[in-house]
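1. build the 3D model from these lines:
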Amino acid sequence: MRVITGELKNKVDRVWDAFWSGGISNPLEVIEQITYLLFIRRLDELQTTKERKARVTKQGLENPIFLQDTDHLRWSRFKGLGSPQAMYQVVSEEVFPFLRELGSDGSTYTAHMQDARFTIPTPSLLSRVVDMLDDIPMEERDTNGDLYEYLLGKLASAGVNGQFRTPRHIINLMVAMMAPGPEDSICDPACGTAGFLVAASEYVRKNHSTVLTDPAVRQHFSRGMFHGYDFDSTMLRIGSMNMLMHGIDSPDIRYRDSLSEGASEDTAKYSVILANPPFAGSLNYEETSKDLQRVVKTKKTELLFLALFLKLLKPGGRAAVIVPDGVLFGSSTAHKGIRKALVEDQKLDAVVKLPSGVFRPYAGVSTAVLVFTKTDSGGTDDVWFYDVRADGFSLDDKRNAVQANDLPDALNRWTLRTTTEHGRARTEQSFVVTKADIVAQSYDLSLSRYKEVVTDATEHRSPLEIIADIQDLEGQIAEGLEELRTMLK
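-> Got it, this is the predicted structure:
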């Protein structure tokens, strides 16, 4: 990922500090207020495009966003008002009510703005935020995306319900392992800030030029490829804006409790799932989809999400998802059942063990990436294991950049797993385990179960030899003391 630098970064930092000194100390609220203003500016840009088209075609304005009586609510109008106080009054008393009442423009964004609240406390702070955002060229996707990623990077505390941001470099590894293409339909059923969907869009854009040149492919890319669900309306707003800032016009970002009955309509709909679902503990049976309970009878959210992923995938669809270590070796009937289903009924491709410091400072939980393909007819012959010991950052709360980084090697070996990896010993950092061995271990998927540790044999001298050496040293000490006594007489 590129990073914003220089004057723009300094402006963002200064505005961020101003929010905090102004009494808004919740990072989510800061980003949410900036999101609303970015959306308001986006509406003005869209109106300007419509007006330009109307002038060129000599036809009337098609589906205008702002009418004559609301024209003064456009970004380009209120930013030019003479005083911060005047702008503050228009934005708080007119622009935000307008935003809440806005009709659909064919995207999912307007739906997420219906409960928009304006909480910027002072005219001077609003003026500073508007000035900062006005300096950003909206037509430059890279700058927009980098700005938003920088803002999201300031989410330095865990959210509710076990939510915390997945580090971008881990997301990129998982996306590259999936290698999505322009024909895929990609879903994250616990999308949060949409990090996986954004990374997948960047991967497809970089590796498949047809998304820019073929109109049909571009249409699918902008409106049909990316799907995300969350039950946190703030996250939906932020995730939607993250996608918009990265050049995805109309992603399907929707409110949904993914483990409830409501997910049934999307059965076998997606070809790729990328996710880091919340590990929130337990749910009531009554709140959980009966379809998922038929797959795995449990209250554990991490197991229910695995059942959900299998439900949402098309036959042949593939998934890379983060799970807590307990999923790999838990001894309950539900734990064993879901692992057996992955190995026997589907095609389990890989288990990538992550170091326990990957999610610091948010959480110290040990995790792994499970990679599997939905077949409903088995197909697991062997499973590839990789032990990530270093991810390019220190594994403490500071997470400073360091030299050691196994992720490039992990990706390279993943691409070669069907050839060179089968010959590697289980003492290596990556190796292949046969299905028969996994069955023999009651479907335990923890890497330590199969890793062979070789210790160098150490030869120890016999106790009698050691005693003889001690006696010899004692004799030398006695002789030295006698010489010293003689010298002092």
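2. from now on I want contacts and neighbour counts done on CA atoms only, so please keep to that.
-> Fine.
3. any idea how far the residue nearest to the spatial centre of the chain lies from Tyr229?
-> In the chain, the centroid-proximal residue (Cα atoms, centre = their mean) is Thr166; its distance is 3.7 Å. Distance of Thr166 to Tyr229, computed by Cα to Cα, to the nearest Å: 16 Å.
4. next one: Arg485
-> In terms of Cα to Cα, Arg485 sits 88 Å off from Tyr229.
5. who has more neighbours out of the two?
-> Tyr229 (23 against 9; other Cα atoms under 10 Å).
6. all the helices of the stretch 51-200 of the chain, residue numbers only.
-> Taking DSSP state H, counting those that start in this stretch as the test, the helices found in the stretch 51-200 of the chain are 75-78, 84-90, 96-101, 109-112, 123-134, 141-152, 168-178, 195-207.
7. quick one: buried residues of the second one?
-> Taking 16 or more other Cα atoms under 10 Å as the neighbour-count basis, helix 84-90 is seen to contain the buried residues Pro84, Met87, Tyr88.
8. repeat that for the fifth one.
-> Of the residues in helix 123-134, Pro123, Ser124, Leu125, Leu126, Ser127, Arg128, Val129, Val130, Leu133 count as buried by neighbour count, 16+ other Cα under 10 Å.
9. now those residues as a markdown table including distance to Asp456?
-> Formatted as a markdown table, the buried residues of helix 123-134 follow (distance: Cα to Cα, whole Å):
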| residue | distance to Asp456 |
| --- | --- |
| Pro123 | 70 |
| Ser124 | 68 |
| Leu125 | 65 |
| Leu126 | 66 |
| Ser127 | 68 |
| Arg128 | 64 |
| Val129 | 62 |
| Val130 | 65 |
| Leu133 | 61 |
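10. run this one through as well so I can compare:
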Amino acid sequence: MTIENLVKRIQDIMRQDAGVDGDAQRISQLVWLLFLKVYDAKEEEWEFMDDNYESIIPEELKWRSWAPDNKDGKALTGGALLDFVNNRLFPILKDLEVDEYTPQRAAIVKTVFEDAYNYMRDGVLLRQIINILNEVDFNDYQERHAFNDVYETFLKSLQSAGSSGEFYTSRVLTDFIIEMLDPRIGEVVADYAAGTGGFLTSALEHLRLKEETPEDRETINTSIVGIEKKGLPYMLAMTNLILHDIDEPGIKRGNSLADNVREVSDKNKVDVFAMNPPYGGVEGPGIQANFPNDMQTKETADLFIATMMYHLKKNGRAGVILPDGFLFGTDGAKVNIKKKLLKEFNLHTIVRLPAGVFAPYTSIKTNILFFENKGATEKIDFYEIPLPDGLKNGFTKTRPFMKKHIEGAQEWFLHRENGDENAYSATIEEIEKRNFNIDIRNPLNIKDEEVYTLDELMEELNEKALEIESLLEELSSVLKGDK
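-> Down below sits the predicted model:
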């Protein structure tokens, strides 16, 4: 089995089905199938370890009961398979009885299927996809973990289904942020805009390198928490963590902005935040009311920064990806949020990402902000990741942002005393004079006007067109929100 071949075979089959329209539906269709197969493999493990284990899924609805094809002509296919899926599997799993006493690893089945749908109309094509998934043996530890790479490929395809990286942040960025935050065993690591769980799985893998005892493993497995608002990325995140051997993923379905920040208790605070909140979104008056008057704004990303500040423990650490707009914005609420961030927290580092990091799905420039709950900011260290030779206008789909492009920032982050031409600083006094505009560029990188060839001009115009398109999408979102 090769990753590319398996993904391509499934995608090619789904494109033949008249009921599946677009990447979002293809991914959603695949995820509920994948979840059931992965969950069935985990149940076999639980049954082996506990003779008294009881499944929340009726026996005839378990993957092992209806999905295998033994090549004896008895496997469900065509109209019979569609009838089973649409009229038995989905109605029963959506209506499972769950209460406060239901173990979380059982309750997640109902939660996942509450927003799942079978889009496929051709039962023969559906059978073909099921047979491909059955080629992966999730009971085999090595093969299950090899499938993580396949799953990563699935998640990448979400970039064309979401907007502005809403569902997926590249492994390069999640690993970098987690490594710089360096969570320790016993600390709670959270992502309140969890998406597909990229930050959480990066944190999980980072922490498992530190474990020494079975108790460490149990502590790690219960210290990864997240909240996700939308059904599709929630399903992806749950499956992602199960694939990473988390039996009871600590991800809740809901809007993390719906809680009143004035009422956050110490028990609800976390040690480490790693996030890429959705930007370009808008929130209504009911959500805004959960924040102090001077911080109320419709901009989703700004409210997430406020949420992080109220939920971060003393001495806690955070790394968050934000667009340039947060840095240079000077409207009242945005400035007030930045004032709180700088006056009460230590915003010690901003890594400025080059253009095209999220190409081709958005051209909005972004930054990684690192801050800690250890007192006020005195100065901010900036690191501006340079574009490699030959990419004057930014990364592209064919030449994407890769691990090697962030290695300089990582080396500098850990050894700042050595200096770097891409690094510079600004004091809090300088920032206050700028009315808290922290959109500060490296003075060494300010160049004289450059002479472009015709090809270079055309490339830049194309990049500008993508940027305008992205801004129009943001404007459309704002107008839909009646801003």
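11. could you get me the TM-score between them?
-> Comparison of the two superposed chains (TM-score structural alignment, normalised by the length of structure 2) gives a TM-score of 0.80, and 428 aligned residues with a Cα RMSD of 2.9 Å.
12. still on that earlier bit, what's the closest of the helices of the stretch 51-200 of structure 1 to Asn242 of structure 1?
-> In terms of Cα to Cα, the element of the helices of the stretch 51-200 of structure 1 nearest to Asn242 of structure 1 is helix 141-152, at 6.4 Å.
13. give me the contacts around whichever helix or strand Gly286 of structure 2 is part of.
-> Assigned by DSSP states H and E, Gly286 of structure 2 falls within helix 285-288. The contact list for helix 285-288 of structure 2 (Cα atoms under 8 Å, 6 or more residues apart in numbering) reads Leu257, Ala258, Gln296, Thr297, Lys298.
14. what's the last one aligned with over in structure 1?
-> Which is Lys298 of structure 2. Under the alignment defined by TM-score structural alignment, Lys298 of structure 2 is paired with Lys299 of structure 1.
15. so its match makes contact with Leu283?
-> Yes - using Cα atoms under 8 Å, Lys299 of structure 1 is in contact with Leu283, at 5.0 Å.
16. compare these two and say which is more crowded by neighbours.
-> Lys299 (17 against 14).
17. re the thing from before, average offset of the helix holding Gly286 of structure 2 relative to structure 1?
-> Compared with structure 1 after fitting, helix 285-288 of structure 2 deviates on average by 2.7 Å (mean Cα distance after the TM-score superposition for structure 1).
18. the following helix or strand past that helix vs structure 1, average distance?
-> Per DSSP H and E, the first helix or strand lying C-terminal to helix 285-288 of structure 2 is helix 300-311. Helix 300-311 of structure 2, aligned to structure 1 and superposed, deviates on average by 1.2 Å (mean Cα distance after the TM-score superposition for structure 1).
19. so which elements touch the helix or strand that helix 300-311 of structure 2 is followed by?
-> Using DSSP H and E, the helix or strand that follows helix 300-311 of structure 2 in sequence is strand 312-323. The contact analysis (3 or more Cα pairs under 8 Å, 6 or more residues apart in numbering; DSSP states H and E) places strand 312-323 of structure 2 against helix 171-181, strand 270-275, strand 366-372.
20. most packed of these?
-> Among these, the stretch with the highest mean neighbour count (mean count of other Cα atoms under 10 Å) is strand 270-275, at a mean of 26.
21. burial measure for the equivalent of Gly153 of structure 1 over in structure 2, as a count.
-> Matched by TM-score structural alignment, Gly153 of structure 1 corresponds to Lys156 in structure 2. Residues lying near Lys156 of structure 2 (other Cα under 10 Å) number 16.
22. next up, the contacts around the nearest residue to Lys156 of structure 2 once chain neighbours are set aside.
-> Distances taken as Cα to Cα, 6 or more residues apart in numbering place Tyr168 nearest to Lys156 of structure 2, at 6.6 Å, with adjacent residues excluded. The neighbourhood of Tyr168 of structure 2, defined by Cα under 8 Å, 6+ apart, consists of Leu155, Lys156, Leu158, Gln159, Gly195, Thr196, Gly198.
23. make TSV out of those and add distance to Ile13 of structure 2.
-> Listed next are those as TSV, based on distance: Cα to Cα, whole Å:
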residue	distance to Ile13 of structure 2
Leu155	18
Lys156	19
Leu158	18
Gln159	20
Gly195	26
Thr196	24
Gly198	27
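24. now, which of these sits nearest Met14 of structure 2?
-> Leu158 (15.3 Å).
25. so how far is His348 of structure 2 from that closest one?
-> In terms of Cα to Cα, Leu158 of structure 2 sits 32 Å off from His348 of structure 2.
26. tell me which of the two has more neighbours.
-> For Leu158 of structure 2 versus His348, neighbours defined as other Cα under 10 Å are more numerous around Leu158 (23 against 18).
27. show the contacting residues for the more buried one.
-> Asp23, Ala24, Ile27, Phe167, Tyr168.
28. got these as JSON lines, with distance to Ala465 of structure 2 columns?
-> Output for those, formatted as JSON lines (distance: Cα to Cα, whole Å):
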{"residue": "Asp23", "distance to Ala465 of structure 2": "23"}
{"residue": "Ala24", "distance to Ala465 of structure 2": "25"}
{"residue": "Ile27", "distance to Ala465 of structure 2": "28"}
{"residue": "Phe167", "distance to Ala465 of structure 2": "23"}
{"residue": "Tyr168", "distance to Ala465 of structure 2": "23"}
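29. ok, and the most crowded of the residues you listed?
-> Phe167 (30 neighbours).
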